[in-house]
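Enquirer: Here is a sequence together with a model predicted from it:
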Amino acid sequence: MTDEDASQAATAAVPADDLASIRDALLSWYEADHREFPWRETDDPYEILVSEVMSQQTQLGRVVDAWEDFLDRWPTAADLSAADRADVVAFWSDHSLGYNNRARYLHEAARQVSEEYDGEFPQTPEELSELMGVGPYTANAVASFAFNNGNAVVDTNVKRVLYRAFDVADDDAAFEATAAELLPAGESRVWNNAMMELGGVACEKKPRCDEAGCPWREWCHAYQTGDFTAPDVPTQPSFEGSRRQFRGRIVRLLGEHDEMDLDTLGHRIRVDYTPDGEHGREWLRDLLSDLSEDGLVQVEEGDDQISARLR
């Protein structure tokens, strides 16, 4: 996919008329309630860099104690630069933080800041990428969270969110373009935190849309169709002919009509619908019951007919 194709895909994926509402919904959700991590309470680039390096393939809950212990021992880049590298590697190993070369790279990056940048951290993703062991993702994260001037962060969680919510193609260029389209100008710190929070607590591999109060349910392709596959989630059973497919058809049809009676709806969603047959009223009422429990559909039973409408 070319950059132009990716840009067009992003424009198609995110409903332009709803972009402001989509942004506001996520930021309001994040600011109302989110997980408390100590590195979210600082804009010190050294402290944020340490958290980013420690968080690579390590559960965040385990990182908190290690991060605090590390900063107690080496509170500044200058302190870390002056430390014996063997001590840093030993700390890394003792705290089970993964590959020891990350400790060596972090130590070298601190030396670069102290000696090559006169103790002042570079502030842009491009400059931060010059530090040892700091790749594009980490550089952008530090620029975003320390200086609020990063680009859209795209990690595995964010890809999962974009794939599900806006049906973005499983293509890195498409993910990058859509993430950039969504990012509000000048708000990379709060926006990137919010996107990662959404992927971390609501749009996990096993989604918790309703439990976590996902703010994008109104626009989410996966929520409307029931298809929660994603690049890092095993493929679900065939979509063709599945309950997920018919759930999606019901939601789309009811979105086009104020209200539909049971049999009219049944005939519209499948050609072999027969009221008293295998795929008839009982089958359809079961689907509507699921959608009602999910808060998507309202079912009304009158004296002689059953009808459905979107909530």
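Expert: The structure has been received and is ready for your questions.
Enquirer: use CA for all of it now, contacts and neighbours both
Expert: Will do.
Enquirer: For Phe147, the count of nearby residues, please.
Expert: For Phe147, the neighbour count with other Cα atoms under 10 Å is 17.
Enquirer: same thing with Asp94?
Expert: 10.
Enquirer: repeat for Trp39
Expert: Neighbours around Trp39, by other Cα under 10 Å: 20.
Enquirer: Please apply the same query to the one 3 residues further on.
Expert: Applying other Cα under 10 Å, we find 13 residues neighbouring Thr42.
Enquirer: hmm, who's touching stretch 44-59?
Expert: 39, 42, 63, 67, 71, 76-77, 97-98, 102, 106, 121, 138, 141-143, 145-147 (Cα atoms under 8 Å, 6 or more residues apart in numbering).
Enquirer: can you do 7 Å?
Expert: 39, 63, 67, 76-77, 97, 102, 121, 138, 142, 146 (Cα atoms under 7 Å, 6 or more residues apart in numbering).
Enquirer: which of these has the most neighbours?
Expert: Val142 (30 neighbours).
Enquirer: The helix or strand harbouring that residue - contacts with which helices or strands?
Expert: If you go by DSSP states H and E, Val142 is part of helix 136-147. Under the contact criterion of 3 or more Cα pairs under 7 Å, 6 or more residues apart in numbering; DSSP states H and E, the helices and strands touching helix 136-147 comprise helix 45-54, helix 125-128, helix 188-201.
Enquirer: how about those helices, which one is nearest Glu293?
Expert: Closest of these to Glu293 is helix 188-201, at 21.0 Å (criterion: Cα to Cα).
Enquirer: could you give the angle of the closest one to helix 136-147?
Expert: 120 degrees (axes from the mean of the first three to the mean of the last three Cα atoms, to 10 degrees).
Enquirer: So in the chain, which helix runs the longest?
Expert: For the chain, the helix with the greatest residue count under DSSP state H is helix 101-116.
Enquirer: Touching it from outside, list them.
Expert: With Cα under 7 Å, 6+ apart as the criterion, helix 101-116 contacts 53, 77-78, 80-81, 85, 88-89, 92, 119-121, 131-133.
Enquirer: Same check on stretch 72-83?
Expert: Where contact means Cα under 7 Å, 6+ apart, the residues beyond stretch 72-83 that reach it are 46, 107, 110-111, 114.
Enquirer: tell me which of the contacts of stretch 44-59 is nearest to Gly248?
Expert: Among those, Thr138 lies closest to Gly248 (Cα to Cα), at 38.0 Å.
Enquirer: so what secondary structure elements neighbour the helix or strand just after the helix holding Val142?
Expert: For helix 136-147, the succeeding helix or strand toward the C-terminus, using DSSP H and E, is helix 156-166. Applying 3+ Cα pairs under 7 Å, 6+ apart, we find helix 156-166 packed against helix 188-201, helix 221-225.
Enquirer: Next one for the comparison:
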Amino acid sequence: MTDAPAEQDRQTAWTLPDDLEAVRSALIGWYEDDHRSFPWRETDDAYEILVSEVMSQQTQLDRVVEAWEAFTERWPTTADLASADRSAVVGFWTSHSLGYNNRAKYLHEAAQQVEADYNGEFPETPGELEELMGVGPYTANAVSSFAFNAGDAVVDTNVKRVAYRAFGIPDDDDAFESAANQLMPAGRSRVWNNAIMELGGVACGKNPRCDEAGCPWREWCHAYQTGDFTAPDVPTQPSFEGSRRQFRGRIVRLLGEHEEMDLDTLGHRIRVDYTPDGEHGRDWLRDLLSDLASEGLLEVEEGEDETIARLRK
């Protein structure tokens, strides 16, 4: 945590270096000389970039690579994805442990929008991209930047950490947004956003590696000069083990392997302590199934004698 007086000082007075061109050139040169290689950095295909952005949400990039390659090989275009069974897309998502399954559903629906509403051609601006299902401001701006070089500055946790440490930007979303857009050179969102996120991921992580990574901003960096490497608090991901998210994933995975399952069979398969009338019994399971059904991921058929669940086609 930062102390209140220091943070108040930041709020009232922050400035970027006078020689912004030197700051920009240093970062871009550092990135272009050497950076981590990810396949989506080697393409300007909006579909492939959208897939990478959706997969990368709360998933480590090294784990995303294999899933991204398999996904884009199986469904190489929006037309291929749009015509796929939703259950197959959700099943892929679950089998690769990519987290919240509704992201797979939204990605599928976004592909259908591109085909139906845009004649298979992606919109290019952040505002237009936000019209796609499940695409929020951050993802829209990232796709616009990396596919079309037409975005604003991307502001993620890495960028906030860099701006806070290097230039004393206060822990305030409006200030981060303003500083990031002032820093970015006009018309260069593709290389700039890649570069500044790389800086936060490689050199300016929670444990900074300034000299080891050859940080290009050391001569301007407030933290490097003072030794104060505090940074804004980063929200922690809730524990996955034992969470609703874990059991939702198990349900989707099982229903992807079996055409349909009755309530108690499903319950016993997803947790060892399932008892029909217990704390983690039919009512608990019906609540999870209701959530998944409301998101369009599965269908629940209530009969007189049994309840059947199946993935929505």
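Expert: Looks like it arrived, so ask away. If you're wondering where the values come from, they're calculated on a predicted model, not measured in any experiment.
Enquirer: of the contacts of stretch 72-83 of structure 1, closest to Met195 of structure 1?
Expert: Using Cα to Cα, the contacts of stretch 72-83 of structure 1 come closest to Met195 of structure 1 at Tyr46, 22.4 Å.
Enquirer: what's the spacing between that closest one and Ala146 of structure 1?
Expert: Distance, Tyr46 of structure 1 to Ala146 of structure 1, by Cα to Cα, to the nearest Å: 9 Å.
Enquirer: follow-up on the earlier one: pick out the most distant pair among the contacts of stretch 44-59 of structure 1.
Expert: Leu97 and Phe121 (24.0 Å).
Enquirer: Just give me the residue right at the centre of structure 2.
Expert: Closest to where the C-alpha atoms of structure 2 average out (Cα atoms, centre = their mean) is Gln57, at 2.0 Å.
Enquirer: how close does it get to Ala104 of structure 2?
Expert: Counting by Cα to Cα, the separation of Gln57 of structure 2 from Ala104 of structure 2 is 12 Å.
Enquirer: cool, Gly187 of structure 2 as well?
Expert: 32 Å.
Enquirer: Which one's more surrounded, these two?
Expert: Ranked by neighbour count (other Cα under 10 Å), Gly187 of structure 2 and Ala104 place Ala104 first, with 26 against 13.
Enquirer: For the helices and strands packed on helix 156-166 of structure 1, give me TSV that also has mean neighbour count and distance to Ala152 of structure 1.
Expert: Conversion of these to TSV gives the following (neighbours: other Cα atoms under 10 Å; distance: least, Cα to Cα, whole Å):
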stretch	mean neighbour count	distance to Ala152 of structure 1
helix 188-201	21	6
helix 221-225	21	21
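Enquirer: Which among those is found nearest to Pro15 of structure 1?
Expert: From those, taking Cα to Cα, the stretch that ends up closest is helix 221-225, at 11.6 Å.
Enquirer: So for stretch 75-86 of structure 2, what gets flagged as buried?
Expert: 75, 77-79, 81-82, 84, 86 (16 or more other Cα atoms under 10 Å).
Enquirer: Repeat that for stretch 154-162 of structure 1.
Expert: By 16+ other Cα under 10 Å, the buried positions in stretch 154-162 of structure 1 come out as 154, 157-162.
Enquirer: Run through who's touching that stretch.
Expert: Stretch 154-162 of structure 1 is contacted from outside by 168, 175-176, 195-196, 199-200, 203, 230-231, using Cα under 7 Å, 6+ apart.
Enquirer: what helix or strand does Gly267 of structure 2 sit in?
Expert: Element membership for Gly267 of structure 2, per DSSP H and E: helix 263-270.
Enquirer: Flag every buried residue along that helix.
Expert: 263-264, 266-267, 270.
Enquirer: Show me what it is packed against.
Expert: Partner elements for helix 263-270 of structure 2 (3+ Cα pairs under 7 Å, 6+ apart): helix 244-257.
Enquirer: What span of structure 1 is the helix it packs on aligned with?
Expert: Across structure 1, nothing matches helix 244-257 of structure 2 (TM-score structural alignment).
Enquirer: Next, the angle from that helix to helix 263-270.
Expert: Interaxial angle of helix 244-257 of structure 2 relative to helix 263-270 (the same axes, to 10 degrees): 110 degrees.
Enquirer: Pull out the buried positions in helix 244-257 of structure 2.
Expert: 245-256.
Enquirer: Now do that helix: everything it contacts.
Expert: 91, 94-95, 240, 270, 288, 310-311.
Enquirer: Identify the farthest-apart pair in these.
Expert: Distance extremes for the contacts of helix 244-257 of structure 2: the farthest pair is Phe240 and Arg310 at 24.0 Å, using Cα to Cα.
Enquirer: more crowded one of the two?
Expert: Higher neighbour count among Phe240 of structure 2 and Arg310: Arg310, with 23 against 11, using other Cα under 10 Å.
Enquirer: equivalent range in structure 1 for the helix or strand hosting that one?
Expert: Assigned by DSSP H and E, Arg310 of structure 2 falls within strand 307-311. Matched against structure 1 by TM-score structural alignment, strand 307-311 of structure 2 finds no partner residues.
Enquirer: corresponding residue for Arg62 of structure 1 in structure 2?
Expert: For Arg62 of structure 1, the aligned residue in structure 2 is Arg63 (criterion: TM-score structural alignment).
Enquirer: hang on, isn't Tyr101 of structure 2 packed against Val90?
Expert: Not quite, residue 101 of structure 2 is Asn, not Tyr. Yes: with contact defined as Cα atoms under 7 Å, Asn101 of structure 2 counts as touching Val90 (6.2 Å).
Enquirer: Having no further points to raise, I will conclude here.
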